[in-house]
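**Student:** Mind looking at a prediction? Sequence and model below.
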Amino acid sequence: MGSRRQSAGPAPAGRRRLPLLLVEAATLLSGIGNGVATVALPWLVLERTGSPTAAGIVAAATALPLLISSLFSGTVVDLIGRKRTSIFSDAFSALSVAAIPILDATVGLNIGAIVALAVLGAVFDPAGLTARETLLPAAAQAAGWRIERANSIHEAVWGAAFLIGPGVGGVLIAAIGPERTLWVTASGFVLSIVLVAAVRLPGAGRPEQRPAGIWRGTVEGLAFVWRDRLLRTIALLTMALVALYLPAEGVVLPAYFVEQGAPSRLGTIVMAMSAGGIVGALLYGGLGPRIRRRTAFVVALIGTGIALVGLAALPPYPAMIVLAAATGLMYGPINPLANYAMQTRTPEHLRGRVVGVMTSSAYAAGPAGYLLAGPLVEWLGVRPAFLVLAVVLLVVALAAIPLPALRALDEPPAYPPAPIGAAPLDEGPVPLGEQWISSARRDQPDDD
């Protein structure tokens, strides 16, 4: 195998970039499909029942399963493989949304069936997201890209999908109705399956080292994250950030614009935050090699806090748009940097579990923040509650400055990617997969 690696030269440019293009195109289609479904399903329920409560039940049904399934999603990826997991995830999504118009046209549709199908479609989404994310290092290596650049593009694509999806959903509902919109959504998931099936990368197929089971594998992932000081620190910081950031978008700003009698402005503010996040991720992809990763991470945290404090002052609407965009812009580099830490400090056979654990911590933090923000707004009012959330976020960001664990972001990768051209473009199994593991570091994280 050593001679094979030595003799393998870089693949032609078109072929080398194709796996990355396929992964990102599938990510875009799957994300847009989920974004469309978040609009189409509540709309369909409101159209049929006229009940906002019923629409809320459907929305909750698509969100609550993520709290549990995201924790085990990485173990599923490490157990059955990255491509298979991504394909199965999109297949369940396609089946769930296609089944709704089928049932409607045959035996009839009720709220219970919609809830059950919404759960079926949502419960495997974290596994698909994790699977595509774990393909990134090999795809970047095949394309000759730095992993930071691939991470930035990936986060920008994901953000763009959820920026585009709800808008596309609204347009399709108006043009062809919610039932036909769901058929279009199912077609997008099917196309995502086709794209992922065409991916040829080391480590994409059947895993060489599988976890002993769902529960034991998940515990191994949790233990690895907790023992590694950098991953543990990033997980805790991200949880705090999500718990304070998401309620601003999902609770406080809606309450403010309802009070102002201008709910239509909410969409513009949320879009400005999302667009800023896309630009921020892309900018980091271009500027990343010129700045230290720890510096970029801390500046992003502090910048997010400062911009959010400005937004929390609830200035005139034009200024709010600018500050919302600035908040997203500063937030943009955080996820690519967190991805980099997971990819370079985790052995390949554990990567799915580590990504799943880190993702589940963010999923859990969001609802916790919502539960905090609602009573806070009722107790203090919109502006004071918003300022409390923003100031606490800024304090958390400032507290990250002296943390020694973040210095590890600039250390040499514990599990670096294989040299360009060193790994064959098949889907394995190959020893070491896409990673080139030093003799000083195997499966144990740093505890210093």
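**Tutor:** That came through, no problem.

**Student:** contacts and neighbour counts: CA atoms only from here.
**Tutor:** Will do.

**Student:** where's Ala61 relative to Tyr331, distance?
**Tutor:** Ala61 is 28 Å from Tyr331, where distance means CA to CA, to the nearest Å.

**Student:** who's more crowded, the two?
**Tutor:** Tyr331 (29 against 20; other CA atoms under 10 Å).

**Student:** count of residues packed around the nearest residue to Pro254 once chain neighbours are set aside?
**Tutor:** Take Pro254 and drop its neighbours on the chain: the residue closest to it by CA to CA, 6 or more residues apart in numbering is Leu266, 6.4 Å away. Neighbours of Leu266 under the rule other CA under 10 Å: 18.

**Student:** also this one, for the comparison:
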Amino acid sequence: MSTSRWTAVLPDLAPWRSSRDFRLLFYQGTVTYFGSFMAMIALPLQIKHLTDSPLAVGAMGAVELVPLVVFGLYGGALADAVDRRRMILLTEAGLGVLALVLLVNALLPDPLLWPLYVVAAGVSALAGLQRPALDSLMARIVPHDQLTAAAALNGLRYQFGAILGPALAGLVVAYAGHASAYAVTVAGFLGSVVLCSRLSPAPPVEGAERPSLRGIAEGARYAWSRPVLLGTYAVDLAAMLFAFPNTIFPFLADELDAVWALGLMYAAGAVGSMVLGLTSGWVSRVRRHGLLVVLGATVWGLAIAAAGVSPGIWPVLLCLAVAGAADMLSGLGRATIWNQTIPEELRGRLAGIEVLSYSVGPQLGQVRAGTMAGWTGTRPAFWSGGLACVASVAVLAALLPKLISYDADTDEDAQRRRAAREAEPV
């Protein structure tokens, strides 16, 4: 294959070359995601070990939901009013403290159940505060025409942690215990805090308002008035609500007599996403990002449904990998539309709504999957959710046709944001 063809396929590294802060966030995210995924797998496994109940595992999503909603919205307003670098640094340190609590609890002779739920709620609250600051920073530190490439590279750093973290977490928990997995998480947050401290200051725009309910409502009104944005939120929420069965992976592994493959099940989606990310050079040339959102969400639902009826562990892993690639495709479309169209003065508040759209869905999805698995069995919880996802995405696409017709070269909001970015001082 010629050099030009390789360039057309391999990830676009332009954001890496043009922005020091992007490189720092890439390193920080790689370290944090690896440690976080270790804890993300160890925590439900520990609840399963203590209770042997799918409802108890699914309840973790319910515990996380309210803090995520409240602090996600407030975090978005706060990100528009304070230095985003300082906000990221403080919340990252707080997450490290919560990981330390998990470690101490796991080292007790008889680990307690209730601290696991308390920490899950605390992590949800701090993540809700942090993610708007992180997401809204990207459009400031990366040139406008490199935003899709930046989203693809961000996806790769996430997938690195999502592959290695779960794959190793299953082995670490099985052979060294939950405490060892939590220790890796604590070490990851320590490294992340050091990297965050080196980011450039990111003060708010001149005349930024203090966080308030009125400011949050202003952001919500803006999102509601933009059918394209509304479509990205609604499609992602529906896909995660109906087809996010990760919380019941341990029970499907038991049914397939493949407990040894539990870590692979958690990592399979990330493998699919990474394959797409490593071949994402073509995505930088796409202009119809709304189509990516709808297509990715539809394939995601079909793949989850297929996993629910697959006869063995290897077909299940293949379906989960396809689902991960589809989710990555949809995510690239969403991130590009958000960063290309939202004004800087509203980025934090809209990023708070974004946090709700792609975080509340998985939390509700965990509750749905765990509850349905408890009522009807594990496999019906998979295939029924996948089919419901496909149906809901089709309805939303019909109700919001502007999402399908979005074009980065002609959309008025995208043109306005491009002009504002080009007018900013270098």
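**Tutor:** Alright, I've got the coordinates. Model, not experiment: these values are computed from the prediction.

**Student:** what does the helix or strand that contains Arg421 of the second structure contact?
**Tutor:** Applying DSSP states H and E as the criterion places Arg421 of the second structure in helix 412-423. Residues outside helix 412-423 of the second structure that contact it (CA atoms under 8 Å, 6 or more residues apart in numbering): 143-144, 340-343, 408-409.

**Student:** name the element Pro425 of the second structure belongs to?
**Tutor:** Going by DSSP H and E, Pro425 of the second structure is not in any helix or strand.

**Student:** For it, give its distance to Arg140 of the second structure.
**Tutor:** 11 Å.

**Student:** if we can go back for a sec, next step: the contacts of helix 412-423 of the second structure restricted to helices.
**Tutor:** 340-341 (DSSP state H).

**Student:** Put together CSV for the contacts of helix 412-423 of the second structure, with neighbour count on each row.
**Tutor:** Output for these, formatted as CSV (neighbours: other CA atoms under 10 Å):
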residue, neighbour count
Pro143, 17
His144, 21
Gln340, 23
Thr341, 22
Ile342, 23
Pro343, 19
Ala408, 20
Asp409, 11
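
**Student:** Now for the contacts of helix 412-423 of the second structure: which two are most distant?
**Tutor:** Pro343 and Asp409 (16.8 Å; CA to CA).

**Student:** secondary structure class for the aligned partner of Glu133 of the first structure in the second structure?
**Tutor:** Glu133 of the first structure maps onto Asp135 in the second structure, with residues paired by TM-score structural alignment. What DSSP: H, G, I helix; E, B strand; the rest coil gives for Asp135 of the second structure is helix.

**Student:** and if you look at Pro315 of the first structure?
**Tutor:** Pro315 of the first structure ends up coil, using three-state DSSP.

**Student:** Kindly report the same for Ala239 of the second structure.
**Tutor:** Taking three-state DSSP, the label given to Ala239 of the second structure is helix.

**Student:** Alignment lookup: it to the first structure.
**Tutor:** By TM-score structural alignment, Ala239 of the second structure lines up with Leu241.

**Student:** nearest spatial neighbour of the corresponding residue of the first structure for Pro227 of the second structure, skipping sequence neighbours?
**Tutor:** Matched by TM-score structural alignment, Pro227 of the second structure corresponds to Arg229 in the first structure. With sequence-adjacent residues excluded and distances taken as CA to CA, 6+ apart, Arg229 of the first structure is closest to Ala405, at 5.8 Å.

**Student:** so which strand or helix has the counterpart of the one you found in the second structure?
**Tutor:** By TM-score structural alignment, Ala405 of the first structure lines up with Lys402 in the second structure. Secondary structure from DSSP H and E places Lys402 of the second structure in helix 401-405.
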